[in-house]
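In: Okay, here's the prediction I keep looking at, along with the sequence it came from:
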Amino acid sequence: MPDNAPERRPTRIIARTLVFGTSALLAAGLLVWSPATTTGWNQGAAEGTLWQLLNGARTNNGMAPLQQHGTLVGIARWRSSDMLDLNYFSHTIPGCGCLVYSYYDSNGLSYVWGGENIGWNSGLDDASSPVRVHENFMASAGHRANVLTAAFTHGAVGAAAADNRMFQGYVQNTRMYTELFLQAPGGGAPPPAPAPAPPPSGGGGGGGCGGGGG
């Protein structure tokens, strides 16, 4: 699981936090993700619920809602699927050892600032699962900062699911979520990276990061 220490590198500032809730491939700019390995799970409904909650939190705090970005949707879905398929939970992507912003760049996105929230849970009904993830994000300073960064202009939600599959040491029915954020050029200076927050107690998981773009 990701730790709570901030990471820094020349063109990116990363603040990583861990929050507990309940409980590829890029080639020539194209992403491929695996279909859900579940019966009856509705990817669109899960993503739609989390997207509405995300933008609802912004409007309730006096901010403009994010515009959905098709390229970010593809990356977010791939991220969630990749974590389930390869049995990891981290902002660092295996193989390349990179962060999601490398995929922003490789897919030709122009941006000033970006952010990523990741979270998963198991053992909930499918209607409650995205709601619980959102509640956990909003209870964590780092994740909440990504959701409520006024400078972000575009975003996306990607969800993936796997039933009766080993994940994080247990065979379980896992629902994985990725929220991606982007500030389009011309939106002003990027905000400071959010400070890491201690994890609340519980069982499931989440992680958030924010970073500068190129």
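Out: Perfect, thanks for sending it.

In: can we go C-alpha only for contacts and neighbour counts from here?
Out: Will do.

In: all helices for the chain, in order.
Out: Remark: helices assigned in the chain by DSSP state H are 43-60, 70-86, 101-106, 129-138, 141-147.

In: TSV please, covering those helices and showing distance to E179.
Out: Shown next, in TSV, are the helices of the chain (distance: least, CA to CA, whole Å):
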stretch	distance to E179
helix 43-60	9
helix 70-86	7
helix 101-106	13
helix 129-138	10
helix 141-147	9
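
In: got JSON lines for the ones you listed, with mean neighbour count too?
Out: Compiled in JSON lines, those are given as follows (neighbours: other CA atoms under 10 Å):
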{"stretch": "helix 43-60", "mean neighbour count": "17"}
{"stretch": "helix 70-86", "mean neighbour count": "22"}
{"stretch": "helix 101-106", "mean neighbour count": "17"}
{"stretch": "helix 129-138", "mean neighbour count": "22"}
{"stretch": "helix 141-147", "mean neighbour count": "24"}
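
In: Between its first and last residues, how far does stretch 104-116 reach?
Out: 11 Å (CA to CA, to the nearest Å).

In: correct me, but V19 touches A141?
Out: No - look at V19 against A141 with CA atoms under 8 Å: they stay out of range, at 9.6 Å.

In: Pull out the buried residues from stretch 96-116.
Out: Buried residues in stretch 96-116, defined by neighbour count with 16 or more other CA atoms under 10 Å: 99-101, 103-104, 107, 109, 111-116.

In: could you measure L99 against Q183, distance?
Out: 17 Å.

In: for stretch 82-89, the distance to its chain's centre please.
Out: 13 Å (CA atoms, centre = their mean, to the nearest Å).

In: what about versus this one:
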Amino acid sequence: MFRKYTALAAAILLASSMTTSLAECAVNQPCNSTCGDVCATYQCSVSTCNQICATCWDCNTTCSTICGIYPPADPTAVPQPTPTVQPTQKPSATQTPAPGDDYTTQSVSAQEQKMVNLLNQDRKNNGRTALTLDPELCRIARIKSADMRDNRYFAHESPTYGRVGQMLKHFGYRFSAAGENIAHHANVDKAQAAFMSSQGHRANILSTAWTKVGVGIVQDANGYIYATQIFAK
């Protein structure tokens, strides 16, 4: 089920329709834990997480942003952004453009190029080769970011395009493997740092399964960015 919140408070896709109360979250986790860990592990709603941050945790950024880095996909565990692997498949017909296509005419922005540079520097620092920037992947990633912002959700599964493999097929992109990282953060530097601090997102960034990457960034009404990284081979 999808729960929609304001643009600043990133919506989280919950596998369960029930969320844990503020009191239960506070009891289940010590105050030296991070808001994101609590919200992901105990299925707290964004509003509950915000209350916890205000009363217990010393957050360096908005709680909704931290929660956004940990979108729970399973009610019993904190998930990792496992790469989606799909067979190469050519679409049988030309797809009808979706509303998000309004963003497809943009060239790679300075923010997007910066995130690619940071991503490849992180790969270099860990003994990996740089990924090739693919403008078409950037276009698709930007559409995903705009879709999250405009439809007020934060999840790997889009109500418009499905998961990353389905979305790539929708736009006729040929690939043999694909993965995705998403963030709702204050800026590019903080988003990339948050990715590298999260085990699953870091694994995606450093994986040797990919040869290409696309980054799509849009801003919300509060100046925060939605960033999507799509990896492919």
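Out: Done, it's in. All values reported here derive from a predicted model rather than from experimental measurement.

In: Superposing both, give me the TM-score.
Out: In this superposition the chains share a TM-score of 0.61, using TM-score structural alignment, normalised by the length of the first structure; 146 aligned residues with a CA RMSD of 2.5 Å.

In: hmm, back to that, among the buried residues of stretch 96-116 of the first structure, which one lies nearest to L30 of the first structure?
Out: N107 (7.2 Å; CA to CA).

In: and the closest residue to I69 of the second structure other than its chain neighbours, what does it touch?
Out: Ranked by CA to CA, 6 or more residues apart in numbering and with sequence neighbours excluded, the top spatial neighbour of I69 of the second structure is A183, at 5.7 Å. A183 of the second structure makes contacts with T65, G68, I69, A191, F195, I225, Y226, A227, T228, as judged by CA atoms under 8 Å, 6 or more residues apart in numbering.

In: closest to R139 of the second structure among the residues you listed?
Out: T228 (10.5 Å).

In: Once you drop chain neighbours, what's closest to the aligned partner of that closest one in the first structure?
Out: Applying TM-score structural alignment, one finds that T228 of the second structure aligns to T178 in the first structure. Take T178 of the first structure and drop its neighbours on the chain: the residue closest to it by CA to CA, 6+ apart is I118, 4.6 Å away.

In: Residue in the second structure paired with that neighbour?
Out: Under TM-score structural alignment, I118 of the first structure pairs with I182 in the second structure.

In: Also N61 of the first structure?
Out: By TM-score structural alignment, N61 of the first structure lines up with N126.

In: For the closest residue to its match other than its chain neighbours, give me its contacts.
Out: Spatially, and ignoring its direct neighbours in sequence, N126 of the second structure is nearest to L206 (7.5 Å; CA to CA, 6+ apart). Counting by CA under 8 Å, 6+ apart, L206 of the second structure makes contact with D122, R123, N126, R128.

In: so what's the first one up against?
Out: The neighbourhood of D122 of the second structure, defined by CA under 8 Å, 6+ apart, consists of L206.

In: and the gap between it and T228 of the second structure?
Out: From D122 of the second structure to T228 of the second structure the distance is 17 Å (CA to CA).

In: Could you do the second one as well?
Out: As for R123 of the second structure, its distance to T228 of the second structure is 17 Å (criterion: CA to CA).

In: and if you look at the last one?
Out: Going from R128 of the second structure to T228 of the second structure by CA to CA gives 21 Å.

In: More neighbours: which of these two?
Out: T228 (27 against 15; other CA atoms under 10 Å).

In: ok, the more buried one touching E180?
Out: Yes - here T228 of the second structure reaches E180: they are 7.0 Å apart, a contact under CA under 8 Å.

In: Please report how far the counterpart of F171 of the second structure in the first structure lies from M83 of the first structure.
Out: F171 of the second structure maps onto N107 in the first structure, with residues paired by TM-score structural alignment. Distance, N107 of the first structure to M83 of the first structure, by CA to CA: 20 Å.

In: before we move on, back to that, could you list which residues are in contact with the residue nearest to T178 of the first structure?
Out: By CA under 8 Å, 6+ apart, I118 of the first structure lies in contact with S80, H91, M176, Y177, T178, E179, G206, G207, G208.

In: Which position in the second structure pairs with the first one?
Out: Correspondence of S80 of the first structure to the second structure, assessed by TM-score structural alignment: S145.

In: What's the separation between that match and V27 of the second structure?
Out: Taking CA to CA as the measure, S145 of the second structure and V27 of the second structure are separated by 35 Å.
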